[in-house]
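Novice: How does the following fold in three dimensions:
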Amino acid sequence: MARKRKGRDISGWLVVDKPAGITSTAVVNKVRWALGANKAGHAGTLDPDATGVLAIALGEATKTVPYITDALKAYVFTVRLGQATNTDDAEGEVIAESDLRPTDTQIKEALTPFLGEIMQVPPKFSAVKIDGQRAYKLAREDADFEIAARPLWVEELVLVDRPDADHVVLEMTCGKGGYVRAIARDLGAALGCFGHVRELRRIWSGPFEAEDGISLEQVDALAKTPALDEYLMPLEAGLADLPELKCTPEGVVRLRNGNPGMVYPGDAEYGEEAWASFQGRPVAVGIYKSGELHPVRVFVTPSEG
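Specialist: You can find the predicted model right below:
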């Protein structure tokens, strides 16, 4: 029999505006402690030096994490032109330099090939696994290895500022699995001047925005108090991109037992993924077919054990 996790049966989302200098895992652990939650996880890692949206799921909301991970995300980042580093960011060692500085027009033209479905090679200092080992571990050991390119959808990539000749500020909207550091590296290569990320901020992720996030200082200040609970967003916030269907009284019983259940007509099309609710509470996520939702994930509320 599985051991019951210690902590509160609390479910929902807490959006943290992550500061620089801390890992995503450390933020999750801090939030879990502050709320006394028995289960927590995040929907998309940010590098330690990156800031912005870190959406943390608690309890049953962890079942909705894939829907945020798969959603579009937006970043604002500064590229340092004229230098390449071994980590593709400012923390790394400079490994190549150039005096060439492209014009704004040249930069804008160079951004076009990065739009749409592209193939991207993740940085060697990344968590990608190579023969069972993390790439960053192999890189620290100066191992000789290659990382295969992988697809990335880039919805938008635009120049938003040029503070000086050495720096360019870009905004990118992309799908899951993208590395902003790789964009900076590859843009620098395309321009013939090298480049790396100087600053990086995730401004939104799916339905969650940085301006709505709570700071880590606030989490500390409100830890273990009911005031912190006021910042929680409901579980269904992670399902914002899916249509909602209302359960019939009979259907909710069947869905909670993991069986297909009847739902009232709604915006979902046949074969489409949707989520079902009953009396304002989320019940399950599944596939809509012929008046029934076929559950993929079923939510358990504390009162249901």
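Novice: Going by C-alpha atoms from here, please, whenever you check contacts or count neighbours.
Specialist: Will do.
Novice: what about the strands in the stretch 151-300 of the chain?
Specialist: Listed in chain order, the strands of the stretch 151-300 of the chain (DSSP state E, counting those that start in this stretch) span 167-174, 195-205, 208-209, 214-215, 244-246, 261-262, 273-278, 281-289, 292-298.
Novice: Second input sequence below; structure requested for side-by-side comparison:
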Amino acid sequence: MGRKKGRDISGWVVIDKPAGVTSTSVVGKVRWAFDAKKAGHAGTLDPAATGVLAVALGEATKTVPYVTDALKSYRFQVRLGAATTTDDAEGKVIETSELRPTDVEIEEALKAFRGDIEQVPPQFSAVKVEGERAYDLAREGEVMDLAARPLWVESLDFVARPDRDTVELEMVCGKGGYVRSIARDLGRALGCLGHVLWLRRDWAGPFRAEEGLSLDEIDRLARTPELENHLLPLEYGLADLPEVRATAEGAVRLSHGNPGQVIARDVEFGEEAWASFEGRAVAVGRYMGGELHPARVFNTAGS
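Specialist: Below you'll find the predicted structure:
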């Protein structure tokens, strides 16, 4: 096999994704624009959704799980009175209702969707069913009995009621949340049915949509030094983990995948942390009292 094409470049790029494109296509465009050897993203957005999509290049892809696990904020509108096949406006309407709840009734119903909840993914989702994606089976007309999954909802707030058919909400949640499921289940709880009209992810972990590049900017700046000014250090992906500082000898050992000496403050024994040396991430692992036992090692020498 030949050598994989592209540069050894590492870091994060924040994109403000427009509607109408897939997360995978955005990653492909960013990878091309930077001529990067490796790229990935931290959390899929549906094609119709907009907002922050954090793209990792090179060694930063090793920090993707930590951003995926971080809290995320969504603003969205729910269209009341209709259920669809996809739980959003892209799908076919399958049931309607003339009932419309009051604002007070909506506020009361939202209480059941906060904290630790169980959520069934949409039929059109990337959940795997016997090795196949649910959305592929759904396109073939199959109706699946998908298992409920736990979700932490930090907050779910009533924002506005533009008209009797529409309510705007804002949610902060943990990993694996489906806004479409929230809209579907809220509509059912209110007895009026519902689906997502539009959806925007405002932030994900340390990344903010307002700081993101548009795809037009990516096209305009592609393969130029100016584009690299928008590359954030891979350490951004470790923002939710405590930092420990490796000694010179510890950094060498950690870089080879061995436990290495570190200096730590306010880090609990056994807690996951990342080790830095001279301002750069060396490894992520468990702090074991004076040493870090690495689980992931970063090689940014060629970046």
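Novice: Overlay the chains and give the TM-score.
Specialist: A TM-score of 0.98 describes the superposed chains when it is computed by TM-score structural alignment, normalised by the length of the second structure; 303 aligned residues with a C-alpha RMSD of 1.1 Å.
Novice: coming back round to it: nearest to residue 14 of the first structure, of the strands of the stretch 151-300 of the first structure?
Specialist: Between residue 14 of the first structure and the strands of the stretch 151-300 of the first structure, the shortest gap by C-alpha to C-alpha is with strand 214-215, which sits at 7.8 Å.
Novice: just to revisit the earlier point, please tabulate the strands of the stretch 151-300 of the first structure in JSON lines, including the columns mean neighbour count and distance to residue 63 of the first structure.
Specialist: Putting the strands of the stretch 151-300 of the first structure into JSON lines (neighbours: other C-alpha atoms under 10 Å; distance: least, C-alpha to C-alpha, whole Å) gives the following:
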{"stretch": "strand 167-174", "mean neighbour count": "20", "distance to residue 63 of the first structure": "23"}
{"stretch": "strand 195-205", "mean neighbour count": "24", "distance to residue 63 of the first structure": "17"}
{"stretch": "strand 208-209", "mean neighbour count": "22", "distance to residue 63 of the first structure": "17"}
{"stretch": "strand 214-215", "mean neighbour count": "18", "distance to residue 63 of the first structure": "22"}
{"stretch": "strand 244-246", "mean neighbour count": "23", "distance to residue 63 of the first structure": "16"}
{"stretch": "strand 261-262", "mean neighbour count": "24", "distance to residue 63 of the first structure": "19"}
{"stretch": "strand 273-278", "mean neighbour count": "22", "distance to residue 63 of the first structure": "12"}
{"stretch": "strand 281-289", "mean neighbour count": "21", "distance to residue 63 of the first structure": "9"}
{"stretch": "strand 292-298", "mean neighbour count": "22", "distance to residue 63 of the first structure": "7"}
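Novice: ok, for residue 161 of the first structure, nearest residue in space, not its chain neighbours?
Specialist: residue 169 (4.9 Å; C-alpha to C-alpha, 6 or more residues apart in numbering).
Novice: Do I have it right that that neighbour meets residue 80?
Specialist: No: counting by C-alpha atoms under 8 Å, residue 169 of the first structure sits too far from residue 80 to count as a contact (9.1 Å).
Novice: sorry, back to before: is it possible to get TSV of the strands of the stretch 151-300 of the first structure that adds distance to residue 91 of the first structure?
Specialist: Listed next are the strands of the stretch 151-300 of the first structure as TSV, based on distance: least, C-alpha to C-alpha, whole Å:
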stretch	distance to residue 91 of the first structure
strand 167-174	16
strand 195-205	9
strand 208-209	26
strand 214-215	24
strand 244-246	44
strand 261-262	53
strand 273-278	42
strand 281-289	41
strand 292-298	41
